[in-house]
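> Predicted coordinates and the sequence they were generated for:
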Amino acid sequence: TASTGLDQFGEQSSQLHAFLYRQGTLIDLGALLPAGTNSSGVSINGWGEVLGSYTTSTVSDAFLYRNGKLRLLPESLATLDLNDLGEIVVRSESGAASVRRPDGTLVPVPDSQYPPLGNQNPHGYNILEPRAMNDLSQIVCRDFAPATANQPETDYDFVNNVILLQPGGADQIVASSSLDNYCFPTAMNILGQSVGYNVSLYFNTSYGDFFYDGGIAALYTGGKSISLGSLHPAALAGGVPASSAAKGVNNFGIIVGLSETSDYPENATAGFIYLNGTMYNLNDLVNTTASGLTITEAQGINDLGQIVATAIDASGSEHAVILTPEFR
């Protein structure tokens, strides 16, 4: 949510605040942070604990809201995920990832240290980039090779895999990407299934050259990367594939996310739910009492089937919404 106001010169200022919605009440977590900070919630577990991040003009750090109190985690540059055990995956200012346990102990994630930006990989092995964690303390990672001295730093560096880190056990390749196809897991359930999106190279007929697409929603399981498709039936203008991304998966394997839906308006998206092998537009499934809002993205789904999503009204203003299924 955002609070806005006018300064003495009549210019509008805005500040983003993380919030927790519980039993019909919205709790402003940003109000518990130092003045002048922007904040956002990153993850919530089954106990109502919230992991988030905040920024000022000079600081970018993490926070944890637990038992009605907000605690700053200054050693954490980036927050990644929080499970029901109270464990947190964080990335420090040094670039290395760790699991922070409830007692404050930091357990390093192996091979997660980034080399200096623009430098070749000094380690000789791929980098593990943690993306999500489940309640079995399993961590899904993107396994990729950083740029070499002869190749400039890019967003997509060589072939990468989706790796499942087992606590105290062997690592498992959940999915492997092919040449010019890159995997980006975003969430994982207790079954070890992870979801995300794959970015691929395509030929743009309008420009007569190859480009990377915006990504297609994917399920990573059983050693395979399974494309979930999109809500748009065909390629967009110039042969651009309609993009989609999976953002959440519950412990029953039901997946939610967002997908492009049309050529115009540009980048028009809708939230989707994927179950029984089919992707459905959430706007086609909502009760008529929700008319006037268009669901543009679904971020998560719990085991009760409740979906947290973003919707816009007729004026274009965004709203956080919860979709609750009706069982008949």
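Cool, the structure landed.

> going forward, measure contacts between C-alpha atoms and count neighbours the same way
Will do.

> Skipping adjacent residues, who's closest to Leu323 in space?
Spatial nearest neighbour of Leu323, excluding adjacent residues (C-alpha to C-alpha, 6 or more residues apart in numbering): Ile307 at 5.0 Å.

> Distance from stretch 300-319 to the middle of the chain?
Distance, stretch centre to chain centre, for stretch 300-319: 15 Å (C-alpha atoms, centre = their mean, to the nearest Å).

> gap between Leu64 and Asn287?
Here Leu64 is placed at a distance of 35 Å from Asn287 (C-alpha to C-alpha, to the nearest Å).

> helices and strands around the longest strand along the chain, which ones?
Looking across the chain with DSSP state E, the single longest strand is strand 194-204. Applying 3 or more C-alpha pairs under 8 Å, 6 or more residues apart in numbering; DSSP states H and E, one finds that strand 194-204 makes contact with strand 181-188, strand 209-212, strand 216-221, strand 244-249.

> and those, which is most packed in?
strand 244-249 (a mean of 28; mean count of other C-alpha atoms under 10 Å).

> tell me the angle of that strand relative to strand 181-188?
30 degrees (axes from the mean of the first three to the mean of the last three C-alpha atoms, to 10 degrees).

> Can you name every helix or strand that the helix or strand hosting Val107 contacts?
In this structure, Val107 sits in strand 106-108 according to DSSP states H and E. Applying 3+ C-alpha pairs under 8 Å, 6+ apart, we find strand 106-108 packed against strand 97-100.

> Please compare the first structure with the one that follows:
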Amino acid sequence: MRHFSLPYDLQDQGKKHGTIVINQSINQSINQSINQSINQSINQSKLILALLLSLPALNAQAEVRYSITDLGTLDGLSSSAKAINDLGQIVGTVDTISGARNAFIYSNGQLTELGQFGGIDISPSKINNSGQITGYVFDSIDIVHGFLYTNGQSVDIGVSGQSVFANGINNHGQVVGTDLTTVDGFLYANGVFVNTGINTNAGFFDINDNGQITGYMKFANGEYHAFSYANGQTVDLGTLGGTGSNGRDINNVGQIVGDFYWYGDDFNFVHRAFLWDNGVMTGLGTLGGDFSNASAINDNGEVVGYSGISNGDPHAFFYSNGVMTDLNTLIAFDSGWVLRFANGINNSGQIVGSGINPEGFSRAFLLTPVAAVPVPGGFLLMGTGLLGLFGVKRNTRKLV
């Protein structure tokens, strides 16, 4: 302890009592200063700790990769988006109050009803970059008619009395599909049907700009397998040990996605998503449930579809670089949405599908990639630096 010299008059008095009182006063002042310093350091440390604890929440927000748009229903009950082209045009369906199902196109922020093309139930399948739409419509006696919609006009694709599903279209306007009456796949181009040589016992789902076709066909072992067809050559994609498979979508690189399947314990088919690339079929797994299905792939190799989660509900997924991610984890956590099915993805990474909106209704959605908002690296360093600084000050004051 530091020594203090007393004033002359107190020394002259020679009173011990005065010295004791002064010493007590000095000690009390020092203790109060130390306590105040400690309390200030504690409060400042609590503040910094709270700041640091808030960083995980900021990091979680930085993981938001998509904004979400509810496409609406045009006063219908529900809606679902089926496909999107590279211009951001979307096709899908609206379920009306009367029970009918109408087609829509979404373009430049506007949802426009296309009607039913003379039927009572319609399902558009794909839209190309010219805005041509293909799909199928049920008539009043449950015959299915494939259609090609161009510039406001719909053309019936098919044979009278036969059920024809038009499933895919490329940017050249070539359409592929399935005649369920004869169980044949078909290619429709320039107003006529083209014999591919593999039409029998097959179903065609998609065609890319190079004319490559995928779908399913019956092979020599009697099983229906996913295939790739180009320039007269057919490739069996396999089944990954299952009893069958379907090729659902093909990009311009020749990558194919779809599902393989087998009989489950309840004798129902169990489906799992796959990606076929350069002769190799890879199972994509699930989001913790029993099933998954890949619906679409863009030219960047990004895949979307849906998968069961642990409780059995379907959730939309995004797959890239070997990782399947629940799309619900890539939107704002407080959006109120549950994304159920992802049906299409374009080359800009926009995704369409259907889910449950914040009001509890089934709605078509559009996901648009957004730039991540990174947490500045200096922010964490600032927090830890300040905490260390307060520690230094506290240790310095202990020496008083």
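Cool, the structure landed. Just so it is clear, the structure is predicted and the values come from calculations on it, not from any experiment.

> Skipping adjacent residues, who's closest to Ile44 of the first structure in space?
Val50 (4.5 Å).

> To which residue of the second structure is that neighbour aligned?
The pairwise alignment with the second structure assigns Val50 of the first structure to Ile133, based on TM-score structural alignment.

> So that match sits against Asn151, correct?
No. Assessed by C-alpha atoms under 8 Å, Ile133 of the second structure is found out of contact with Asn151, at 9.5 Å.

> Give me the more crowded residue out of those two.
Ile133 (27 against 9; other C-alpha atoms under 10 Å).

> Where in the first structure does stretch 20-30 of the second structure fall?
Taking TM-score structural alignment as the measure, the first structure aligns no residues with stretch 20-30 of the second structure.

> Give me the distance from that stretch to the chain's centre.
Stretch 20-30 of the second structure sits 70 Å away from the centroid of its parent chain (C-alpha atoms, centre = their mean).

> follow-up on the earlier one: would you format the helices and strands packed on strand 194-204 of the first structure as TSV with distance to Asp103 of the first structure included?
Listed next are those as TSV, based on distance: least, C-alpha to C-alpha, whole Å:
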stretch	distance to Asp103 of the first structure
strand 181-188	24
strand 209-212	43
strand 216-221	32
strand 244-249	28
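
> out of those, nearest to Ser94 of the first structure?
strand 181-188 (22.4 Å; C-alpha to C-alpha).

> What mean distance separates the closest one from the matching residues in the second structure?
Comparison of strand 181-188 of the first structure with the second structure after fitting gives an average deviation of 1.5 Å (mean C-alpha distance after the TM-score superposition for the first structure).

> what does that strand contact?
131-134, 140-142, 156, 159-162, 177, 194-201, 220, 246-250 (C-alpha atoms under 8 Å, 6 or more residues apart in numbering).

> Drop anything exposed from those residues.
Buried members of these, scored by 16 or more other C-alpha atoms under 10 Å, are 131-134, 140-142, 156, 159-162, 177, 194-200, 220, 246-250.

> ok, the most centrally placed residue in the first structure to Gly248 of the first structure distance?
In the first structure, the centroid-proximal residue (C-alpha atoms, centre = their mean) is Thr186; its distance is 4.6 Å. Separation of Thr186 of the first structure from Gly248 of the first structure (C-alpha to C-alpha): 7 Å.

> So for the two, which residues contact both of them?
Val195.

> Can you find the partner of Trp262 of the second structure in the first structure?
Using TM-score structural alignment, Trp262 of the second structure lines up with Ser200 in the first structure.

> Just give the closest residue to its match, not the sequence neighbours.
Nearest one to Ser200 of the first structure, counting by C-alpha to C-alpha, 6+ apart, is Asn181 at 4.4 Å.

> And that neighbour, what's its match in the second structure?
With TM-score structural alignment as the criterion, Asn181 of the first structure lines up with Thr243 in the second structure.

> All good on my end, thank you.
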